[in-house]
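> the sequence isn't on hand, but the structure is:
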C-alpha cells in the first residue's frame, strides 16, 4: 500500500461532537442515501476515537439501512484502536485524501481536518475529494468547537462548493459572528472588511441586535426573527431540506456558497 496522502492532525473528538452535522446530513441527504442501492459513506479523519464515526453510522442506518460507513484515518495507531468496534456495514481503514475504498462514495464527511492545513491546500483537497465522489455524491467539510455547540460546514458536490451552513446552540454565542472562529479554512482568513463573508456576518449581527425584543420569548424566537430579517438582504435558504422554519429553529442557517464565495470579488 502506498503512503496515505495528508498529514496527521490533532485528532481531538468526543461524544456527540458532530451531532449537528449528522442531523443536517440525515435531513438533506437521507432520502438519496435511502434510495441508493449500496451507498458508501466515508468519515475522513475521524480522530483519536471511533466515537463520531460510530455515531454517524448509527444515525444513518436509521434512515438508510443499507448504508456502509468507512472511517479513514492517517494514523495507524488510531485505526488499530477503532478496529474492535467494526461490525456489519462499519469498518475502519488506514488512509488519507486518496480515499482507499472500493467504489465512489455517495457522501464524504471531513470535519476538523482541513482547518489544520494551509488555505491553498484546503482548496486543493476540496477538488481532490470532489473528484472522487459518485456522480450525485456530496462532500461535507467543516469545523466545530470542542463540544460541538458551534459548527460551520460547506456542502460540496462533484462540481464544487454549493452551500455554507452555520449551526449553534442558542446558549453558545452572544452574537452570530461568534461562529466566525469555526469558519472553514477557505473562509476563516477572509473575515475582514471588504470580503463577502465579513459583510454577511456583520449583517447577521445587525439582524440579531434589531431582533433583541424577541428575546423576551427565548433565544430561539430571536434567532428566527433575525434569520427572517436577514433573508431580506441575503439569499438565505428558506425551503426544505436546506432551510425554512424546521431548520432555523434548530439554530441553523444555510446560504448558497455563491453569496460568500471569496473568488467572486469584494462584498457588494
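Structure received. Note that the structure is predicted; figures quoted are calculated from it, not measured.
> use CA for all of it now, contacts and neighbours both
Noted.
> buried sites along the strand or helix carrying residue 126?
Element membership of residue 126 [criterion: DSSP states H and E] is helix 119-130. Under the neighbour-count criterion of 16 or more other C-alpha atoms under 10 Å, helix 119-130 has 119, 121-122, 125-127, 129-130 buried.
> pasting the second one now:
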C-alpha cells in the first residue's frame, strides 16, 4: 500500500448469540461503511507506506492535461483533497507545490483516518495553502474541486469500488474531478481512472518505459475496477494485448531509447483504431490516455 491509501482500524466484529443455552456464538464481520454522516471517517486499514516522488507521474499529468488543470484554474474555491496520504505527508507536500503552477491560491488538504498519522503530518502544514486532517471517503465534510486518491481501494473487494467512487463523487464541488488509481512503490508504473459526477471519463497508463519488458507489465497496477478484468473477453485485456503487439512492432525504435519506442507503440495503437486521447508530447513521457469506454468492464461487478 502507499501514501495514498486510507488507514483505519478494522471495525470490531459483531457477535450474535445463536444458542444461549449452550453458550455458542457466531461472528459476523461488518462490511466497510462507504456512506454516512460527517461525524465518522470512512475507510479500511492499510499499511500506508509511501516514498518521495511516488506520485510524480500522476501530478505531472494533472498539471499538464488542460481539461483537468482548467478545473483547478476555474474553481470558485480551489480546494484539492489528497485522500489517504499514508505514514508520511511527503506526497501531499509535493502535490501542493506542483499545483501552485496552476494558481497561487490553491489549497491542499491531506486526509487520513489514523489520528497518529494526522498528528505526525501537521508539522509539515503551511496553512492555508497546505493542511492535514482526519477523514476518509466522507472527505471530512469538505467539497473539493479535485480529489487525488491513490492506492486507496487496492485492498477492497471489486464490488466495493463503484460504491466508493459514488461516495466520493457525491462530495465533490460542482464540476469537480476524482482521480483514483494505483502505482508501484516508487512510482514507475501507474494506472488511474479520472471521474466526474457522471462517472468514469478516462483511463490512463503511465510508466518509465526503461523499466518494462512489455506494456502489459502495467497490468499488476490496474485500479481495483479493472485489475480483476484482465482476462480474455474484457476490453482492458484486449488493450494490453494490443499494446504488447505494438511494442514488438516498435522494436526498430529501441536504439533511440525506451521513450521513443513507447511513443511509437502508442502511435501504432492509435493506427489500429484505439481512441487514444493524448498526443506525442504525452506519449514521450510514457503515458497513454483513452476514454473509459475503451476499457470499461464487459459485465457488471458482483453485487456487494
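Everything's here; your move. The structure presented is a predicted model; accordingly, all values stated were derived computationally and were not measured.
> ok so, going back, reformat the buried residues of helix 119-130 of the first structure as TSV; add distance to residue 179 of the first structure.
Below are the buried residues of helix 119-130 of the first structure laid out as TSV (distance: C-alpha to C-alpha, whole Å):
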residue	distance to residue 179 of the first structure
119	19
121	23
122	19
125	23
126	22
127	25
129	25
130	26
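> just the closest of those residues to residue 165 of the first structure, please.
Closest approach to residue 165 of the first structure among the buried residues of helix 119-130 of the first structure (C-alpha to C-alpha): residue 126, at 16.5 Å.
> in the second structure, what residue corresponds to that closest one?
Counting by TM-score structural alignment, residue 126 of the first structure corresponds to residue 165 in the second structure.
> state the distance from its match to residue 147 of the second structure.
11 Å (C-alpha to C-alpha, to the nearest Å).
> overlap in contacts of the two?
Between them, residue 165 of the second structure and residue 147 share no contacting residue under C-alpha atoms under 8 Å, 6 or more residues apart in numbering.
> residue 108 of the first structure in helix, strand or coil?
At residue 108 of the first structure the chain is in strand, as set by DSSP: H, G, I helix; E, B strand; the rest coil.
> what residue of the second structure matches up with it?
By TM-score structural alignment, residue 108 of the first structure lines up with residue 147.
> what does residue 169 of the first structure give?
So, by TM-score structural alignment, residue 169 of the first structure is matched to residue 208.
> hmm, its match is touching residue 286, no?
Yes - assessed by C-alpha atoms under 8 Å, residue 208 of the second structure is found in contact with residue 286 at 5.9 Å.
> compare those two (neighbour count), which wins?
Remark: of residue 208 of the second structure and residue 286, residue 286 carries more neighbours, 24 against 18, as counted by other C-alpha atoms under 10 Å.
> show me what contacts the more buried one?
Per C-alpha under 8 Å, 6+ apart, neighbours of residue 286 of the second structure: 206-209, 259, 262-263.
> what about the first structure, which of those hold up?
Retained contacts for the contacts of residue 286 of the second structure in the first structure, judged by both residues aligned by TM-score structural alignment, their matches' C-alpha atoms under 8 Å, are 206-209, 259, 262.
> now, among those, which is nearest to residue 271 of the second structure?
residue 262 (14.2 Å).
> tell me the counterpart of that closest one in the first structure.
Per TM-score structural alignment, residue 262 of the second structure is aligned with residue 223.
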